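> I'll drop the sequence and a predicted model, then ask my questions.
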Amino acid sequence: MNAKLSNSITELKDRYGIIVIGSGYGGSITAARLASAGYEVCLLERGKEWIPGEFPDEMAEVTAQFRSDSNPLGLYDYRVTEDVDVFVGCGLGGTSLINANVIFKPDDDVFNNSRWPDEIREDRDNGKLNKYFEKANDMLQGAVYPDNRPSLGKIKAHEKSAKDRPGKYYKLNLAVNFEKYNDEPNHVGVHQRPCILCGDCMTGCNVLAKNTLYMNYLPFAKSQGASIITEMEVNYISKADGGGYFVHCTSHSEDKKSRFIHANVVIIAAGALGSTHILLNSRDRGLAVSDKIGHYFSGNADSFGVGYNSDQRTDVLGFGNIRDKRSKIQVGPLILSVIDYRRKELELKDRYIIEEGDFPRAFVDFTRYSMPKISAVAGHDTDFSVIDEASEAARVVRDIAHYDVKGALNHSMLYLGIGHDSADGVIAVDSEGKIRIHWAAAPSKPIFQKIDDEMKQLTKALGGTYIRNPRWTPFFGRNIITVHPLGGCAMGKSADTGVVDHRGRVFDLAQDTSGAVHNGLFVADGSMIPTSLGVNPFFTISALSERIANLIVQDATVNKKPREGALPPPVIISPPLGIEFTTEMNGYFSKSVTNAKTPEDFHKAEKLGKQEGNDIGFKLTAYIDSVDKFVIEPAHDARAEGHIKMGSMKQMVEQGRFNLFIKDPQIHTKRMLFSLQFFGDDGQPCLLDGYKEMRDDPDVDIWEIWKDYTTLFITIHKGNTTRDPVLGQGIVRIHLHDITRQLATIRVRNGSNVKTAFSAKNKFTSFFFGELYETYMKNLLPSQQTHG
């Protein structure tokens, strides 16, 4: 029996040389390499330690392990946000505990994207980056499913479906022990057993066959002296007087205490959502980070589909580590093979892969009962005939009657498509302190439809009924589901383009020097990836983390030793009270009008735009970080996140600002301003510059007030500034029902109790309606005469 890796919380000290936050690929790798270099390392993990043999096997057990506020130690972390659903793991080893084990290197030209720092391209070209890939593969013990093992139904079906398609079929390199270790120590001394082909990789491997981080990097880190503390969730980071950082965290173990721990080096590796959340919380408490924090979120163009009830038996029903009648079939690991559509002559946006999957034991019974109903409502039968219908119906009856390998579900294929999306989603923290992802533009990208269409063709080759991911349908919200979240703390050349540099160092916005960084503060995980990768991403994360760890070891200027002497007390900073609200406007613009100056000019542009069919609109959430600052400062400035809709396409706002009631040099006029940078369909930068004009005019009537407030004059520039050429002009408007919804969306940020929340909301609404009163209403009221 392998020994537990985690230390008791009673062993936690008040300081370390290096603290690593998170035990996914980035965290485990940097902890292992820095500990092996002789530094004192403490790794903090929010989840608990899962020992193989403890993972859930049945549906009730799986359901009980979904993570929530009331169950913070749950293994399965499924986040439902407004535009995207994200599924990741929570436990010692991170998502490696429940992923599909696929070791996949991306195309070299992925790194040609200008978002990647030049140093990454240089290391790709000189061969250094490839050595980091090799180093990671050596530790992860990648292997292809051996030819001498049993021939498996699902990979035979996958290969068959690829024969007349443009993609290339082959078996994948997997982090799975097929035959190397037979209940004996592996390369880091952990006992492993061969894969029994049970298909339960996604719910957790109880066999000791899956090469999770718990089988390699983490035990290696432990053997090199690293401390591992589980059930400890980091909330934010603050700078310490005299150098280093305090890591503010909350224990989910028995004592439930809040703590702060000092380190001279902090490596944030909590994943795309976790690391971004920590840095956003830290920014709210004074840590100066790039304005790009939260940007460049990608779901790696993840797409899901099912080829249900085909003519070919596929053996996709997992049986776990339970020896019963269900274990008589052989499934294999979750993913074994791929159909690769990444031809070099194609642009990256047109390249993708499709991998096969299976149904873990816990989901088999639920799925065989529910799939006939889903198929009847949302399925597309690719080979309709009377005889075929009878065969399909017979297989469905078998499934409904009882578990049967001759049933419809065991004649099905589960597909995962991966490609290149626009990587322009935005991660934010909402008024309740939870992660929110703005990415309404994602479903309109052609790659998702392209992958969906090809999955349908693969299903047709096997004579099945194709069922797309229900969440992607309009009825269920048209949400993307991703198991590969990337970005949020993206690499860049400076704070203008990213959150961290090529070494993973966090840019320091408080310093005037371009490219200045916070000494000793790093990010090393999927959040640093600035683009989609087009393949399963953990191998790339691993290689880049190996690189970051190596550069930290080599850097003599980084103080990696624990602080000596008395620690200064941490400064506990409460985040300012803020406000958020959502606004939506729609209208028309004309490309034939480029020199509108007066309201009459813009109205003409609107009319022409309607005739031309050039509709435009946007949906934005305004984030006011501090109500006090917003009310006092003349600019009344706020961040704006969301999307712009032009025709059928949606484009995410790259950088957005919103200003309320700006006094114009022109007498008796105030303006609301919108400045929204985005990329057009051609990939070129654009700017939507808009203003509402409110006149302090004694002769104004109610109708004029309504028109002023609801009308936004817009100019679209081909570039990022108002000096760039004009693409078109027009008007967007907010309607009465949209105003009602807008008022209902006003939320207080960081309100610790009802009283403070009410105070902040009252301050904002008093300012807003006070400005309206001063501009309009006082002129409509009868003047008061004073009598002596």
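Right, received. Where do you want to start?
> all contacts plus neighbour counts: C-alpha atoms, from now on.
Fine.
> count of neighbours near Leu287?
By the measure other Cα atoms under 10 Å, the count of residues near Leu287 is 19.
> cool, and Lys450?
By other Cα under 10 Å, 15 other residues sit near Lys450.
> so it: helix, strand or coil?
helix (DSSP: H, G, I helix; E, B strand; the rest coil).
> before we move on, what about Leu346?
With three-state DSSP as the criterion, Leu346 reads coil.
> same check, this time on the one 3 residues further on
When states are read from three-state DSSP, the local structure at Lys349 comes out as helix.
> what about it, distance to Ile418?
11 Å (Cα to Cα, to the nearest Å).
> cool, and Tyr369?
With Cα to Cα as the criterion, Tyr369 and Ile418 are 28 Å apart.
> quick one: which of the two has more around it?
Ile418 (29 against 18).
> could you list every residue that touches the more buried one?
Ile418 sits next to Asn300, Ala301, Asp302, Ser303, Tyr352, Ile353, Ile354, Gly534, Val535, Asn536 when contact means Cα atoms under 8 Å, 6 or more residues apart in numbering.
> out of the residues you listed, give me the one that has the most neighbours.
Greatest neighbour count in the contacts of Ile418, by other Cα under 10 Å, goes to Ala301: 31 neighbours.
> return the residues in contact with that one.
Ala301 sits next to Gly417, Ile418, Gly419, His420, Asp421, Ile447, Phe448, Thr482, Ser532, Gly534 when contact means Cα under 8 Å, 6+ apart.
> how about 10 Å then?
349, 352, 417-423, 442-443, 445, 447-448, 451, 480-485, 532-535 (Cα atoms under 10 Å, 6 or more residues apart in numbering).
> again, but for Met672
Residues in contact with Met672 (Cα under 10 Å, 6+ apart) are 636, 658-663, 690-694, 709, 712.
> got another one to weigh against that:
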Amino acid sequence: MGTPRNIPHHTVVVIGSGFGGTMSALSLAREFKERQRGTVLMLERGTWWTTPVGTVQDREVETYDLLAKKGQPVQFWSSAENFRGFIDIYTRCFRRRSNEDGLYDLVTFGERGLLGMRQNDGVSIVRASGVGGGSLVYSNVTIRPPDFVFDDDRWPTETDWDGVKREEYFQLARDAIGLSVLHALEKRATEHAGATPPPPPPPNPINTGLRNIVTRSAGADPGFRTPPTHPGLKQLDPSRYPDPTAERRADDLWIDRARIFQLHMSKLTSDYGTVDSSINDKPIGDDGKPKNYCERQGRCNVGCLPGARHTLNKQLMTAIHGTPRHPGGDLEGVLDLWPLCEAHLVHARPEGGYEVEYLERDANAPWRTSTRRVSADQVILAAGCVGTTELLLRCKERETLPNLSPALGEGFSTNGDYLAFLDDTDFRVSLTRGPVTTSVAHFNTPEADPTSDVSKFHTIEDQGIPRALASLVGQGVPLLQSLSTGQRKPLFTALAILRYALGRPRAYARALFRNYQARQPQFASEDEHVMDMMCIAAQGREASVGRFRLGRGPRETPLRVERKGGGSFEDDPIYAEIRATLARFAEQLTGDRGGTFRNPFLTPAAELAGARSIGLTHPLGGCRMGRDASQGVVDEFGHVFDASKTGGEPFYEGLHVADAAVIPTALGVNPSLTIAALALRLSDRMIADLPSS
């Protein structure tokens, strides 16, 4: 296949801008800038997103104007903190037909019926669609998996992935997320230079570093303890709670949710503590300049209005376009990003290299598309577990990459994801306050019990609720069930919202005439609606035996998924372990009343609507690592196998995968740090393999 001269060409094209894509693109662009040759292009199917309110570092909201003047499609986070906010999020920010520039892409799998899903494959996945990928919607949690996860034989890491090297890459990933990729790479380079005395660290990181946020305001001392059996953990000390006679109680300044979670988890496991959050909580940076910092608004998953989260769009904007105060990117001319461009096929060229066929959307009418192509010497697929796997399955079916591994689509894992709510707790939990996740508890770890069965390892985290969604508690639960059935056409959405709204005027009319006697519940704030509710997010070592395939026919979804050997994903043994732990936690929070954590995706109402499924945000696998093409789609460095080749280099030369799709097992923790570490390792190998001239 020849290449028409009007097709633009880049050294590397990166598909996707999440953790894998951003780590890879910035690493390679930095190298190309130093070598003064080579360019990197990123293709992102979504738009830019930013805050509509002034922040410490952008008082006049000039970021929006900077991007708009550069011709970049950009949208504001939803900012209303009530039911109006929910309507804004659902109608504008959810990706669906005629709103393809929405951020939240709720993907269901199965066979469609007339009014929704007739047959659900048992999995529903929330994906992000925007510059920065999953970093725009994740819970800011950066957790390293335990070493025993990597002892699984399905990890084909046989070269330099031992404990020491692994920790080096995880530390590099912490710096890349918590400070910035370019800062982290410069820091590593200066440390390896061996100069005496060592040069000062590189200046001007984007962020102020990972933080442990459990107090009501920045700068307050939480009074952590660090137990000798768990080095590095920062915990609430239960021996100091409650102690009304103490001059300084450990919990006085703590966010309610963090205090309640850690206090009661301490009775179930010793392996609990505060998460490393990728959020600024340091109002003054090391350079002495004011920085955006966490204001405890509890809305991390729907957009950080103070601009404190370490979302990757900040790093990409600074590298490509600069900032309002410092226009002009550090990598301008070397790195570029095209938003609203969704990769459709990757074509291998007979003469070497690739052409990426993509759909370019009209920014003013995103349902309108034009098919275009760009060529590259090398391509990195980083569209996420679902996006990358679907793209390669399509390439194999259309024979644009005909020799992909027969293992393509296999090894899908839910990562043990599980979301659950507990009503009517004995304590004020205050779900809307603080960062969305503050604390974590691990179960079945050697640190907690040397006799533990590590195959049952799982993690429980607290999960906050944004005020816009807290407004739905009560009558809003049926609304959420209506909207999660897989049928999201405007008419059905309008009817669901109307059904919810019609019950409100009558209740408010009654409350208006009764409020003088006693305050009516209709006038309670969103904070009060969820004051005595605990929400958790869990992950665990699920079996990783799912398999993706392309849908067939008009009634099937574009991608289908099934569990090897049949059965339901929710029948995996790890979910019994998680539910057992939650039952003990519920007993701690509700006492003799016997409260139960409930998963909204697994209710009878969800089943009746054809929407019963494991709801997840951390899908893994589909293009898993393997030692050869019979076992996996890529090797340990993300090189894509060519099943027709043998010998020492049996790959599609220059074709790589750098996202969650390559992870061969469940991690049992949030995967962002692992994805970043693997992508940085892949980038190092790509740079090492570049020709010297």
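Great, that's in hand. Please read these numbers as outputs of a predicted model, since none were measured by experiment.
> TM-score for these two?
Taking TM-score structural alignment, normalised by the length of structure 2 as the basis, the two superposed chains have a TM-score of 0.69; 508 aligned residues with a Cα RMSD of 2.6 Å.
> the contacts of Ala301 of structure 1 in helices, which ones?
Ile447, Phe448, Ile451 (DSSP state H).
> which position in structure 2 aligns with the first one?
Think Ile447 of structure 1. For Ile447 of structure 1, the aligned residue in structure 2 is Ile574 (criterion: TM-score structural alignment).
> mind listing the helices in the stretch 101-250 of structure 2 by residue range?
147-150, 163-178, 181-193 (DSSP state H, counting those that start in this stretch).
> okay if I get those as CSV plus mean neighbour count and distance to Ser135 of structure 2?
Shown next, in CSV, are the helices of the stretch 101-250 of structure 2 (neighbours: other Cα atoms under 10 Å; distance: least, Cα to Cα, whole Å):
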stretch, mean neighbour count, distance to Ser135 of structure 2
helix 147-150, 16, 24
helix 163-178, 20, 10
helix 181-193, 17, 14
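> closest to Leu305 of structure 2 out of those?
Among those, the nearest to Leu305 of structure 2 by Cα to Cα is helix 163-178 (18.5 Å).
> the closest one - contacts with which helices or strands?
helix 19-35, helix 147-150, helix 181-193, helix 312-320, helix 672-688 (3 or more Cα pairs under 10 Å, 6 or more residues apart in numbering; DSSP states H and E).
> for structure 1, what's the longest strand?
The strand spanning the most residues in structure 1, taking DSSP state E as the definition, is strand 649-663.
> so which bit of structure 2 is that one matched to?
Alignment of strand 649-663 of structure 1 against structure 2: no match, by TM-score structural alignment.
> that strand: which residues count as buried?
649-662 (16 or more other Cα atoms under 10 Å).
> thinking again about what came up before, possible to save the helices and strands packed on helix 163-178 of structure 2 as CSV with distance to Ala660 of structure 2?
Output for these, formatted as CSV (distance: least, Cα to Cα, whole Å):
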stretch, distance to Ala660 of structure 2
helix 19-35, 8
helix 147-150, 15
helix 181-193, 19
helix 312-320, 16
helix 672-688, 6
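> so which of the ones you listed is nearest Glu653 of structure 2?
Across those, the minimum distance to Glu653 of structure 2, taken as Cα to Cα, is reached by helix 672-688, at 11.2 Å.
> mean shift between the closest one and structure 1?
Mean deviation of helix 672-688 of structure 2 relative to structure 1 after superposition (mean Cα distance after the TM-score superposition for structure 1): 0.4 Å.
> now do the SS call for the closest residue to Val530 of structure 2 other than its chain neighbours.
Closest residue to Val530 of structure 2 apart from its sequence neighbours, by Cα to Cα, 6 or more residues apart in numbering: Leu431 at 6.0 Å. Following three-state DSSP, the label given to Leu431 of structure 2 is coil.
> can you find the partner of Leu431 of structure 2 in structure 1?
Checking TM-score structural alignment: Leu431 of structure 2 goes with Val316.
> report how many residues lie close to the equivalent of Gly357 of structure 1 over in structure 2.
Alignment note (TM-score structural alignment): Gly357 of structure 1 maps to Gln463 of structure 2. Look at Gln463 of structure 2: counted by other Cα under 10 Å, it has 25 neighbours.
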